[in-house]
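Asks: Here's a sequence, model it:
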Amino acid sequence: VVYHHNKAAASAASYTIAALDAAKHWRRDIANAKGEPKLIRGDRFDVIRIDQANGEQISYRVNGTRLERNKGDEWIPIIRRLASSIMLPDQREHVRAWRWELAMETKSRFLGDPVRFSFTAVPGHPLAPRPAKAQPTTPTPEPSP
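Replies: Below you'll find the model as predicted:
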């Protein structure tokens, strides 16, 4: 039983890492958007297209149990074992944000319900760049008398 609990905990950790990594891209894509994301309905897939301020287009779609991201010619899976994914506008008091709700499949009886996540971003408000790592200070020599 302990083995199965440990295995379930490791799976939950890998789901969390995958979701946070995907959310990092999604939040940056929304923040760098030129306008509102657009839903494009297709015969096989519904696609969320995000026009970027720099002229690029980034798209997301659900393909079976995979969430895929497109930044050019190729659809790249960024999350596998997806139970559900929805991206929707989320009107706040002073800003219109977008919310992404995500649930990932769990096949373990020790995890129970799907692992769920929710992320928020605001179009047109770029995220601050990551701060540079602080460099250690170099001691300055004392002036000699």
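
Asks: going forward, measure contacts between C-alpha atoms and count neighbours the same way
Replies: OK.

Asks: helix or strand for I40, which one?
Replies: In this structure, I40 is located in strand 38-41 according to DSSP states H and E.

Asks: what's the following helix or strand after that strand?
Replies: strand 46-51.

Asks: Mind giving me the packing neighbours of that following strand?
Replies: Here strand 46-51 touches strand 38-41, strand 57-63, going by 3 or more Cα pairs under 8 Å, 6 or more residues apart in numbering; DSSP states H and E.

Asks: Determine which of these approaches A23 most closely.
Replies: Distance to A23, taken as Cα to Cα, is lowest for strand 57-63 among these, at 11.9 Å.

Asks: What are the buried residues along that closest one?
Replies: Within strand 57-63, the residues scored as buried using 16 or more other Cα atoms under 10 Å are Q57, I58, S59, Y60, R61, V62.

Asks: which residues sit in contact with L88?
Replies: By Cα atoms under 8 Å, 6 or more residues apart in numbering, L88 lies in contact with W98, R99, W100.

Asks: which residues sit against the helix or strand where L67 lies?
Replies: Assigned by DSSP H and E, L67 belongs to strand 66-70. Residues outside strand 66-70 that contact it (Cα under 8 Å, 6+ apart) are 58-62, 75-82.

Asks: to compare against the first, here's another:
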Amino acid sequence: MKTRARASAAAAAVLLSAGLTAAAATATPTAAATPASTATEPGTEAAAEPAAEAATSLRLTVTPGATPAGTSRAAALECPPGSATTHPDPVTACRLVDSVDGDLTRLDVDPGVCTAEYDPYTVTASGTYRGRPLSFRHTYGNRCSLARTTGAVFAF
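Replies: Next comes the predicted model:
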């Protein structure tokens, strides 16, 4: 089993270094190392590896104000990170979005105290999370509460 896991991991590394599409290289190391069937006879191959999960593609915005009228900053986030990703830290942002199964209302990365200053920021996320539609909009009281709650997701 360990030899097959190493071979699967090595094959995934070769695919990645060959520059194949993100769809061909989306299997996580855990998924690649896990055989599809645990009951195999000696000399027989396990069934095909599980299909890669649907990708995530989000358009994220951060706008000063409670009623966004100012200049927005925007970033594209793909999970796994792909060529259309413009987010500065896509690996961390994807990990955080995955940690709440795409429900951005559940993010609470660094709970702590922020000043009571009211300088609101409104954030939006739209697109798909693992093939499911995702739409999110929330106004945070200030930049500190935005950063503490969402971490790297809206840090651009």
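
Asks: Put one on top of the other, what's the TM-score?
Replies: Aligned and superposed, the two chains score 0.25 in TM-score terms (TM-score structural alignment, normalised by the length of the first structure); 65 aligned residues with a Cα RMSD of 4.9 Å.

Asks: still on that earlier bit, closest to I30 of the first structure among the contacts of L88 of the first structure?
Replies: Distance to I30 of the first structure, by Cα to Cα, is smallest for W98 among those, at 7.8 Å.

Asks: ok, the closest one - contacts?
Replies: With Cα under 8 Å, 6+ apart, W98 of the first structure has these contacts: I30, M87, L88, P89, D90, Q91, T120, A121, V122, P123.

Asks: switch the cut-off to 7 Å
Replies: M87, L88, P89, D90, T120, A121, V122 (Cα atoms under 7 Å, 6 or more residues apart in numbering).

Asks: and after the one helix or strand it maps to, which helix or strand comes next?
Replies: Assessed by DSSP H and E, W98 of the first structure sits inside strand 96-104. For strand 96-104 of the first structure, the following helix or strand on the C-terminal side (DSSP H and E) is strand 115-121.

Asks: ok so, going back, what's the strand holding I40 of the first structure packed up against?
Replies: strand 46-51 (3 or more Cα pairs under 7 Å, 6 or more residues apart in numbering; DSSP states H and E).

Asks: I'd like to check the angle between the strand it packs on and strand 57-63, please.
Replies: Here the directions of strand 46-51 of the first structure and strand 57-63 differ by 160 degrees (axes from the mean of the first three to the mean of the last three Cα atoms, to 10 degrees).

Asks: Could you list the buried residues of strand 46-51 of the first structure?
Replies: Buried residues in strand 46-51 of the first structure, defined by neighbour count with 16+ other Cα under 10 Å: V47, I48, R49, I50, D51.

Asks: Of those, which pair is most distant in space?
Replies: Across those, the longest distance by Cα to Cα is 12.6 Å; it joins V47 and D51.

Asks: Regarding A10 of the first structure, what is its secondary structure?
Replies: For A10 of the first structure, the assignment made with DSSP: H, G, I helix; E, B strand; the rest coil gives helix.

Asks: wait, F136 of the second structure
Replies: strand.

Asks: roughly how far apart are it and S57 of the second structure?
Replies: Separation of F136 of the second structure from S57 of the second structure (Cα to Cα, to the nearest Å): 13 Å.

Asks: do C94 of the second structure as well
Replies: On the measure of Cα to Cα, C94 of the second structure and S57 of the second structure end up 10 Å apart.

Asks: Please identify every residue contacting each of these two.
Replies: Common neighbours of C94 of the second structure and S57, using Cα under 7 Å, 6+ apart, are C79.
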